[in-house]
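Undergrad: Here you go, sequence then predicted model.
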Amino acid sequence: MIYNKTERTIETDRLLLRLFNEGDANEVSRMCNNFNIYKSTLTLPFPYPLECAVSWIASHEGNFNSDRMYEFAVTDKVNGQLYGAIGISNKKQHKHGELAYWIGEEYWGNGYGTEAANAVIKFVFKEKGYHRVYARYFTSNPASGRIMQKCGMVYEGTLKDHVFKNGTFEDLNLYGIINPYEQA
């Protein structure tokens, strides 16, 4: 993971995580206007019109500048293809944040989510001084849980029937990791 503070980018073996820009809005809207993405995310609306993408992207720079949240476009570092999004909140008082991500369905199974999540976790531990990162996923979306496990996160519990979505209650599984780079 290579973080470029000036450009606000994170580079991995295959990916460039960068801030979203207005030019990404059409592709974000296209990828998110997918029931399979919607049903496995906590707050994404469906349908997902272009206006949602535009307003969401417009909030990113202010969030980043004020250290409220760090949101990145997950892109191919060679050709710039947009694969999805990853973000992490910043709860400064507690030195932790919640990780969230989505990858466009046509890119599932390529390891992009895991590679991006690993990079963002290292970024907040090394660059932002977080003590802990946590994430949650619906039991109905075990692939998201596998990403968390591959990033070294450990299971901390299940919130039973925690979310009512699409006419049914969903369990949320909680995973977390403590900063391994901190001095003891």
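TA: Perfect, I can see it now.
Undergrad: From now on I want contacts and neighbour counts done on CA atoms only, so please keep to that.
TA: OK.
Undergrad: Which positions within stretch 77-97 qualify as buried?
TA: For stretch 77-97, the neighbour count (16 or more other CA atoms under 10 Å) marks 77, 82-90, 96-97 as buried.
Undergrad: Going by distance to residue 22, which of the residues you listed wins?
TA: Distance to residue 22 across those (CA to CA) is lowest for residue 82, with 13.0 Å.
Undergrad: Please compare the first structure with the one that follows:
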Amino acid sequence: MLFETNRLIMRDPQKSDFAAYFHLVQDEQATAWGAFGYQRPQTLTEAKSSFEKYYLDPLLGCAVLDKTNQQLIGVLTMMFSEFLGTWEVGYIFHSDYWHQGLATEATRGALRYLFEEQSAPYVFAELVAENQASEHVLQRCQFTYEGLARNAFNLRGVLRNQKRYGMTAAEFQQLRGSHQI
């Protein structure tokens, strides 16, 4: 286990997660914003490929399990850039688990883990500008809006604007000190 929150367990990916992973990447709503290299539900062949390429690599992220039933309900990505020494976070949750604050809880847990356990100097997230639900998660987690890159993401053949949010270690410490995160 990497870390846990009140309702979630974040642990390294396992090969035995494939059935739950396939269920996740079959969810049209969950995959709509481009998760794991696809922007639509994945076929079995595509899911096997993305499972091996993206999911099983513990350097890219972790499984998100519901504490009550130990079921995989999402994936939290935490990607380290050796060149910059910074971290990027992202997430995908099955739509059955939306609107419960779970993405916010997982992201806050990731921030604590990255800043406190990994000594991250900076953590950021990028999203398609129209993805308002993810933007609200980042705002609730107290990320700072840093800017807009025009035409930076190809979503189903259409170039879309991409927003970037970030947080420095000093900002995180200030939020922790005031119990805002």
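TA: On my side now, so go ahead. For clarity, every value in this text was computed on a predicted model and none was experimentally measured.
Undergrad: Tell me how the two chains score on TM-score.
TA: A TM-score of 0.83 describes the superposed chains when it is computed by TM-score structural alignment, normalised by the length of the second structure; 171 aligned residues with a CA RMSD of 2.3 Å.
Undergrad: who's in contact with residue 80 of the first structure?
TA: residue 16 (CA atoms under 8 Å, 6 or more residues apart in numbering).
Undergrad: ugh, wrong one, residue 92 of the first structure
TA: With the criterion set at CA under 8 Å, 6+ apart, residue 92 of the first structure makes contact with nothing.
Undergrad: Now do the same for it: its match in the second structure.
TA: Alignment note: residue 92 of the first structure maps to residue 82 in the second structure; criterion TM-score structural alignment.
Undergrad: related to what we said a few turns ago, quick one: which of the buried residues of stretch 77-97 of the first structure is nearest residue 25 of the first structure?
TA: Of all those, residue 82 has the smallest distance to residue 25 of the first structure: 10.7 Å, by CA to CA.
Undergrad: quick one: the closest one and residue 73 touch, right?
TA: Yes. If you go by CA atoms under 8 Å, residue 82 of the first structure and residue 73 touch, sitting 6.8 Å apart.
Undergrad: Could you give the number of residues near residue 30 of the first structure?
TA: By other CA atoms under 10 Å, 14 other residues sit near residue 30 of the first structure.
Undergrad: so the counterpart of it in the second structure is in which element?
TA: If you follow residue 30 of the first structure across to the second structure using TM-score structural alignment, you land on residue 23. Following DSSP states H and E, one finds residue 23 of the second structure within helix 18-25.
Undergrad: list the buried ones in that helix?
TA: Of the residues in helix 18-25 of the second structure, those buried by neighbour count under the rule 16+ other CA under 10 Å are 18, 21-22, 24-25.
Undergrad: Nearest to residue 154 of the second structure among those?
TA: Of all those, residue 154 of the second structure sits closest to residue 25, with 18.9 Å by CA to CA.
Undergrad: contacting residues for the closest one?
TA: By CA under 8 Å, 6+ apart, residue 25 of the second structure lies in contact with 31, 41-42, 47.
Undergrad: try it again with 7 Å
TA: 31, 41-42 (CA atoms under 7 Å, 6 or more residues apart in numbering).
Undergrad: again, but for residue 148 of the second structure
TA: The contact partners of residue 148 of the second structure, by CA under 7 Å, 6+ apart, come to 161-164.
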